[in-house]
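Asker: Could you look at this predicted model? Sequence included:
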Amino acid sequence: MEKNQLAFYEAVQQLDITRRALNEACEAYHISFEQFVLMKRIAVAGGIRPTQLSEDLHISRAAVSRKLTQLYYSNYLAKERSGVNEDQRVVIISLTPTGEIVVKKLDHFYQAKLARLKNPIEEVQATAKILEVLSQGI
């Protein structure tokens, strides 16, 4: 069990180091990596409701709302209310031109980082497997 615990702690440390590196790239734009992920999802969708973001990314609605508000005030997002005959409470979030530039720059940066990894998906899956095995023993 001692060897498994050490592997667990090392895997968590690697994930934390990776998280910090991802956040560092975003700091230049005063956003977190989580906010970048939201922006990337909005870019892919071309416009989306906040509740859909919450469901798709498995993030609480309150957390999504806080993150979107910060992005909105940074001029990275635009909000559009639904039409006259529709429910005015429904809001569609889309990227502003500034937001699109930020997503493109960060996406390019992350793609370059991923290209250096041997196989990032396999590495993440291997780490997740270690965590799964160890969580069963705890």
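Answerer: Thanks, I have the structure now. This one's a predicted model, so the numbers in the text were calculated from it and none came from an experiment. Numbers count the residues shown, from 1 in each chain.

Asker: going forward, measure contacts between C-alpha atoms and count neighbours the same way
Answerer: Fine.

Asker: Longest helix in the chain, by number of residues?
Answerer: In the chain, taking DSSP state H as the definition, the longest helix is helix 2-27.

Asker: Now do that helix: which elements does it pack against?
Answerer: Under the contact definition 3 or more C-alpha pairs under 8 Å, 6 or more residues apart in numbering; DSSP states H and E, helix 2-27 sits against helix 33-45, helix 97-116, helix 120-137.

Asker: then this one, side by side with the first:
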Amino acid sequence: MLRFRPHHFLCSLGYQGKGYSTRFTANMDDIVFGRLGASTGEDTQIEVVGVSDDICSPCPHRRGENCDKPDKIAALDRRHAEHLDLRAGRVIGWHEARERIRRRVTPQDLDVICEGCEWLDAGMCKQAVAKLHSE
């Protein structure tokens, strides 16, 4: 089972092999392309958490169970949790998470729910949400 902060569901959907450091990118590659992208990836169970998760583990911004940008991360998590109806302690499958994103998020929504994310302007997540809607 994986552990994700609320905003990492969309980060995983939009990930395209870029990250904060070599270790971070290798970890994301393993999670997104390896585990979630595997033939059984849709069945992967993910526990929603309110602290550092499996994606955060090698992040250079991680400070124990938190981030060196706690207010920014808390705001991202709050907006994503509300938009996707996710709560800490809930376990959700990757297939269900993708369906929830498809039903509840449009590419334009990311301007609000991802406000403050340094990756927003790159457009990767908007492209991923648009692709999800076209599948």
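Answerer: Perfect, thanks for sending it. Here the structure is a predicted model, which is why all the values come from computation and not from measurement.

Asker: tm score of chain vs chain?
Answerer: The TM-score (TM-score structural alignment, normalised by the length of structure 2) is 0.29; 69 aligned residues with a C-alpha RMSD of 4.9 Å.

Asker: Determine which of the helices and strands packed on helix 2-27 of structure 1 approaches residue 15 of structure 1 most closely.
Answerer: helix 120-137 (8.5 Å; C-alpha to C-alpha).

Asker: angle of that closest one against helix 97-116?
Answerer: 80 degrees (axes from the mean of the first three to the mean of the last three C-alpha atoms, to 10 degrees).

Asker: Any chance you could list what contacts helix 120-137 of structure 1?
Answerer: Helix 120-137 of structure 1 has contacts (C-alpha atoms under 8 Å, 6 or more residues apart in numbering) with 4, 5, 7, 8, 11, 114.

Asker: what would those residues look like in JSON lines with neighbour count and distance to residue 67 of structure 1?
Answerer: Putting those into JSON lines (neighbours: other C-alpha atoms under 10 Å; distance: C-alpha to C-alpha, whole Å) gives the following:
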{"residue": "4", "neighbour count": "14", "distance to residue 67 of structure 1": "36"}
{"residue": "5", "neighbour count": "16", "distance to residue 67 of structure 1": "34"}
{"residue": "7", "neighbour count": "16", "distance to residue 67 of structure 1": "33"}
{"residue": "8", "neighbour count": "20", "distance to residue 67 of structure 1": "30"}
{"residue": "11", "neighbour count": "18", "distance to residue 67 of structure 1": "28"}
{"residue": "114", "neighbour count": "13", "distance to residue 67 of structure 1": "25"}
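
Asker: and the residues you listed as a markdown table, adding distance to residue 121 of structure 1?
Answerer: A markdown table is the format used below for the contacts of helix 120-137 of structure 1 (distance: C-alpha to C-alpha, whole Å):
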| residue | distance to residue 121 of structure 1 |
| --- | --- |
| 4 | 22 |
| 5 | 23 |
| 7 | 19 |
| 8 | 18 |
| 11 | 15 |
| 114 | 10 |
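
Asker: Could you let me know which of those ends up closest to residue 39 of structure 1?
Answerer: residue 114 (18.8 Å).

Asker: Please report how far the residue minimising distance to the centre of structure 1 lies from residue 10 of structure 1.
Answerer: Geometric centre of structure 1, nearest residue: residue 37, 2.8 Å, by C-alpha atoms, centre = their mean. Between residue 37 of structure 1 and residue 10 of structure 1 the computed distance is 25 Å (C-alpha to C-alpha, to the nearest Å).
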